[in-house]
Structure formats: C-alpha cells, structure tokens
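Enquirer: Generate coordinates for the sequence data below:
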Amino acid sequence: MQQQYHIGIIPDGNRRWARERNLSDKEGHKHGSIVVKDAIEWALKKPEIKEVSIYILSEENFNRSKEELKWLNAVYSEGLNDLRHREFIRKLKVRVKMISTKPEKLDSEVKKVFKSLHSETKIYSNKVLNILIGYTGKSEILAAINKPLNKIKNLFFGLTEKDILKGMQIQSSCDFIIRSSFEEAERESKSGFLIWQSAYSEYYNIPKHWGDVTT
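Expert: Prediction:
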C-alpha cells in the first residue's frame, strides 16, 4: 500500500504581493484566496496525499483593525463558498474541518459557511482538509492538556503523550510544511502552525509571495 502524507501549507506574502503591483491589500488577499483553493485541489488530487492543513488566520490576526478584519472576513466567506462548490470536494470525498482555538471570535458569516461545509462533507473520509482559522498551536496544546487534567487519575499518574493527543483538534502528524514568502526565505518560521503535530516535519520554503505561486 502506498504511503499517504499529511501536508501543511502556510500561505504568506499576500499584502506584499499586492503592494508591489500597486493593488490594495484586499485585492492581494482575494488573489491569494484563489491560489489557496488551486493549491488545495492540486495537493488532494495526488494519491499519496491524504490530508492537507492550511493556515489562513492566526489568533494574533484578531488584533488587526476592525476595518481590515471586516474585509478579510468578506474574502474568507466568499472563498469558502466557492470551495463548497468545487467539484473535487465531492469527487475525492474530502471531509472539510474548521480548526480554531478562538471560534468565539470568528465572524458569524464565516462560521455559517463552515457549518454548511461540515454538514455537506462529514460523511466523507477519503481525504481530509483542515482549515486553520483563528488558530495558534500554543492554545491548542494548552486546551489539549487541560482536558485530561480534569480526570483525577492523571493528577496521580502524570500525563502521557497519548493523553494530550486525544485533546488535539488535529491528531495526525504533519509530514511536510510548505511556506511561501520571499522575505521568509532565510528562516524556517512556522508562526504557531501545528506546533505539536509538526515536531518531525520536513520544511520547504518557496521564495515567492503566495500570489506568485503556481501549481
């Protein structure tokens, strides 16, 4: 049986891509959203790839201005709605999961689209797409640790790796991480992405802004 892999993607450089072309930040993110969907489809169509995790918004990004968050949420809602109707989701039987460590801060329209995606794809198990939004790995680990601590036995016998893993939203190890952005080419920054799951990941940096990435 062919080995199947879990791929992580950190798309970075949308604003820099836009500014180099005298476009607005919003236009950069809209273009980046199209590239994201194309990259997801390209990856999941490969038989050796079972799972894709893509990082679209960190917890820290909630500190951006209200105006910026408003149009970012509009871009996300539009992009997710388009993803719902992509043929490959049904053809490949892709289960789509929203992964968030601050779901209460997510825009109501974004959550509504995610609810539809989850409802429409929860019966699938052939492939998995994890969309990380309002997420950071530190918060996921803390939440995972706190769950088993509520069980008295763990206070006496100590936590095991298995105990913590049970509390994680994503339990499979990430085999490869792909990050774009020309300015990040010299350093392997994961920006809080899947800290636990990527302990042994191989890291690949694409020395381009995300908007310049092609499949």
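Enquirer: Going by C-alpha atoms from here, please, whenever you check contacts or count neighbours.
Expert: Noted.
Enquirer: all strands in this protein, in order from the N-terminus.
Expert: 5-10, 49-58, 94-99, 127-135, 176-180, 202-206 (DSSP state E).
Enquirer: Now mean neighbour count too, for those strands, in JSON lines please.
Expert: What follows is the strands of the chain, written out as JSON lines (neighbours: other C-alpha atoms under 10 Å):
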{"stretch": "strand 5-10", "mean neighbour count": "22"}
{"stretch": "strand 49-58", "mean neighbour count": "21"}
{"stretch": "strand 94-99", "mean neighbour count": "22"}
{"stretch": "strand 127-135", "mean neighbour count": "21"}
{"stretch": "strand 176-180", "mean neighbour count": "21"}
{"stretch": "strand 202-206", "mean neighbour count": "15"}
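Enquirer: Ok, which of these comes nearest Lys151?
Expert: strand 94-99 (24.5 Å; C-alpha to C-alpha).
Enquirer: So what touches that closest one?
Expert: Residues from elsewhere that reach strand 94-99 (C-alpha atoms under 8 Å, 6 or more residues apart in numbering): 88-89, 114, 117-118, 121-133, 135, 169-170.
Enquirer: ok, now stretch 168-182?
Expert: Counting by C-alpha under 8 Å, 6+ apart, 5-13, 99, 140-141, 143-144, 165, 194, 197-198, 200-210, 213 sit against stretch 168-182.
Enquirer: and if you look at stretch 14-26?
Expert: By C-alpha under 8 Å, 6+ apart, stretch 14-26 touches Glu27, Gly28, His29, His31, Gly32, Trp71, Leu72, Val75, His209, Trp210, Gly211, Asp212.
Enquirer: Check those residues and tell me the two furthest apart.
Expert: Longest span within the contacts of stretch 14-26, C-alpha to C-alpha: Trp71 and Asp212, 21.7 Å.
Enquirer: mind listing the helices for this protein?
Expert: Ranges of helices in the chain, per DSSP state H, are 14-19, 25-44, 66-84, 87-91, 108-121, 137-149, 152-157, 161-166.
Enquirer: What lies in contact with the shortest one?
Expert: Among residues not part of helix 87-91, those counted as contacts by C-alpha under 8 Å, 6+ apart are Glu41, Lys45, Leu83, Val94, Arg95, Thr121.
Enquirer: Proceed likewise with the subsequent sequence, for comparison:
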Amino acid sequence: MHLSIIMDGNGRWAKAKGLNRTEGHKKGAEVVKDITTFCANNDKINYLSLYAFSTENWKRPKYEVDFLMKLLDNWLKKELDTYLENEVRFEVIGDISKFSDKLRKRINITKEKTKHFTKLTQVLALNYGSKDEITRAVKKLCNEKKEITEENINRYLDTSIHNIPDVDLLIRTSGEIRVSNFLLWQIAYAEMFFTNTLWPNFTTKELEEIIKNFEKRERRYGGI
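Expert: Below is the predicted model:
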C-alpha cells in the first residue's frame, strides 16, 4: 500500500500554544519519525509519501523558509540511524535544484546509504507541486520528441522515475479539505481521509483507525 499524507497544522498548533511557528515545525518533525517507524513495521504499508515543502511554500517569510531548510538538513543527519535501523529507503520527489549545495548533498547521501532497503520507502516531497511535476514531465517528452500519451506522461513523473506506485490512501490533517497540488495524477483513484487533528497531535493510534476504515472501503476504479 502507498500511504500519502499532507502534514498540515504545524503553525496553528504553535499559535494555539503561544509559540513561534518554528516550534510547530519542530514538533511536526518528531511526529514524522513516529509515523515512519510505525509504517516501517506495518506489513501493509510499502510506501509513505509526505508533503514536506511545496513549490508554494517559498512565499512564506524568509526566516521560516530558512528554518525549514536547516530543519531538514539536521533531520536527515540526525535520523539516518532511524532509517538504517528500520530498513527504510529514503527517496525525494520534486525539484531540489533550488536547494543549497549542502542540503542537496545531505539528501543524496541519505538516498545512497538507504537505497538497498525494501521494507519501506519514505518519500519526501520537497519543492514539490503536482502541476510543476506534470509540466516537467511533458517538457521532457517534448524535448525527446516523444508522443504525448497518458502512458508516457506517467513514465516521466517523479514518482515513476523512482519506481513509486500510485497512491492508495491519502490523509490530510488539520481539518482542511483540499489536496493542495499534491500528487494530483497519482491520487486519481486514491481513498481520501480528512482529519481535524493538527499534524503535531497526529498519532499512530489515529493512523491505525484510518487504515482500518480504509480496508472497509470498496475500491472499484470506475467499475461497478
């Protein structure tokens, strides 16, 4: 199963506690570790994709963007042992060319050291937007003078390049009911769950309940 999560609510969690938004992001990072470890030890989940930084997030205040970049770098350095201990392959989708050389190097090191694992693939969407992903895929097809077909577009998407299948279950936290330009192509037949829980308060127990409800749904993929 490919589980995908739009991790929303860090800022509101911090605001409710009278804290700076950056504290919400720190707490949210702790939840990422808990959820990833849970998924790595759940035989039903093979892929976990997390919306970490969108193409639109550059519009946020510079101090917050700078903090998120530093947080990601520190996270990958600190949590490498977690990836190794839980046999988690780390992968990235999105255009990371805008990131610093240091951060890109950290990303590539983590990918290299975990590339042989098959227990779980954790996919971080970084500087990712689905419209941007599809546009880049079509440009590649045009540059290579290949026919614009559904099959060819799919083949050139970030997910397909890294052998990541379409989404089965999409979860968004914080009560917002929208997908915010995340994996629009890949969620065509995904089951969707929206929870009011802010991401820093999201737990493995709630995730278990959502998975149980997901398993009760009948997926017909347009059929009867």
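Enquirer: Need the TM-score between these chains.
Expert: The TM-score (TM-score structural alignment, normalised by the length of the first structure) is 0.87; 200 aligned residues with a C-alpha RMSD of 1.5 Å.
Enquirer: Distance from the chain centre to stretch 50-64 of the first structure, please.
Expert: In terms of C-alpha atoms, centre = their mean, to the nearest Å, the centre of stretch 50-64 of the first structure is found 5 Å from the chain centre.
Enquirer: got it, and stretch 80-92 of the second structure?
Expert: 15 Å.
Enquirer: any idea how far the residue of the first structure positioned farthest from its centre lies from Leu142 of the first structure?
Expert: The centre of the first structure is farthest from one residue, Phe156, which by C-alpha atoms, centre = their mean lies 35.7 Å away. In this view, Phe156 of the first structure and Leu142 of the first structure are 19 Å apart by C-alpha to C-alpha, to the nearest Å.
Enquirer: circling back: Ser189 of the first structure is nearest to which of the helices of the first structure?
Expert: helix 137-149 (13.0 Å).
Enquirer: which part of the second structure lines up with the closest one?
Expert: Aligned by TM-score structural alignment, helix 137-149 of the first structure falls on residues 130-142 of the second structure.
Enquirer: need the helices of the first structure in JSON lines with distance to Ser189 of the first structure, can you?
Expert: Output for the helices of the first structure, formatted as JSON lines (distance: least, C-alpha to C-alpha, whole Å):
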{"stretch": "helix 14-19", "distance to Ser189 of the first structure": "17"}
{"stretch": "helix 25-44", "distance to Ser189 of the first structure": "19"}
{"stretch": "helix 66-84", "distance to Ser189 of the first structure": "23"}
{"stretch": "helix 87-91", "distance to Ser189 of the first structure": "30"}
{"stretch": "helix 108-121", "distance to Ser189 of the first structure": "27"}
{"stretch": "helix 137-149", "distance to Ser189 of the first structure": "13"}
{"stretch": "helix 152-157", "distance to Ser189 of the first structure": "33"}
{"stretch": "helix 161-166", "distance to Ser189 of the first structure": "23"}
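Enquirer: For the corresponding residue of the second structure for Asn61 of the first structure, which residues are in contact?
Expert: Asn61 of the first structure maps onto Asn57 in the second structure when the alignment is built from TM-score structural alignment. The contact partners of Asn57 of the second structure, by C-alpha under 8 Å, 6+ apart, come to Val65, Asn127.
Enquirer: and the closest residue to Gly13 of the first structure other than its chain neighbours, how far is that from Arg15 of the first structure?
Expert: Leaving out its chain neighbours, the residue that sits closest to Gly13 of the first structure by C-alpha to C-alpha, 6 or more residues apart in numbering is His209, at 4.5 Å. From His209 of the first structure over to Arg15 of the first structure the distance is 9 Å, taken as C-alpha to C-alpha.
Enquirer: The aligned partner of Asn108 of the second structure in the first structure: neighbour count?
Expert: Here Asn108 of the second structure is matched to Lys115 in the first structure, going by TM-score structural alignment. For Lys115 of the first structure, the neighbour count with other C-alpha atoms under 10 Å is 14.
Enquirer: which part of the first structure lines up with stretch 179-188 of the second structure?
Expert: Using TM-score structural alignment, stretch 179-188 of the second structure corresponds to residues 190-199 of the first structure.
Enquirer: May I see the buried residues of that stretch?
Expert: Of the residues in stretch 190-199 of the first structure, Lys190, Gly192, Phe193, Leu194, Ile195, Trp196, Gln197, Ser198 count as buried by neighbour count, 16 or more other C-alpha atoms under 10 Å.
Enquirer: Please tabulate those residues in TSV and include distance to Glu51 of the first structure as additional columns.
Expert: Listed next are these as TSV, based on distance: C-alpha to C-alpha, whole Å:
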residue	distance to Glu51 of the first structure
Lys190	18
Gly192	19
Phe193	15
Leu194	13
Ile195	17
Trp196	16
Gln197	13
Ser198	14
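Enquirer: Pick the one among the residues you listed closest to Thr160 of the first structure.
Expert: Comparing these against Thr160 of the first structure with C-alpha to C-alpha picks out Trp196 as the nearest, at 13.7 Å.
Enquirer: List the residues that contact the residue positioned nearest the centre of the second structure.
Expert: For the second structure, Leu50 is the residue whose C-alpha lies nearest the centre (C-alpha atoms, centre = their mean; 1.8 Å). Contacts for Leu50 of the second structure (C-alpha under 8 Å, 6+ apart) come out as Ser4, Ile5, Ile6, Met7, Gln122, Val123, Leu124, Ala125.
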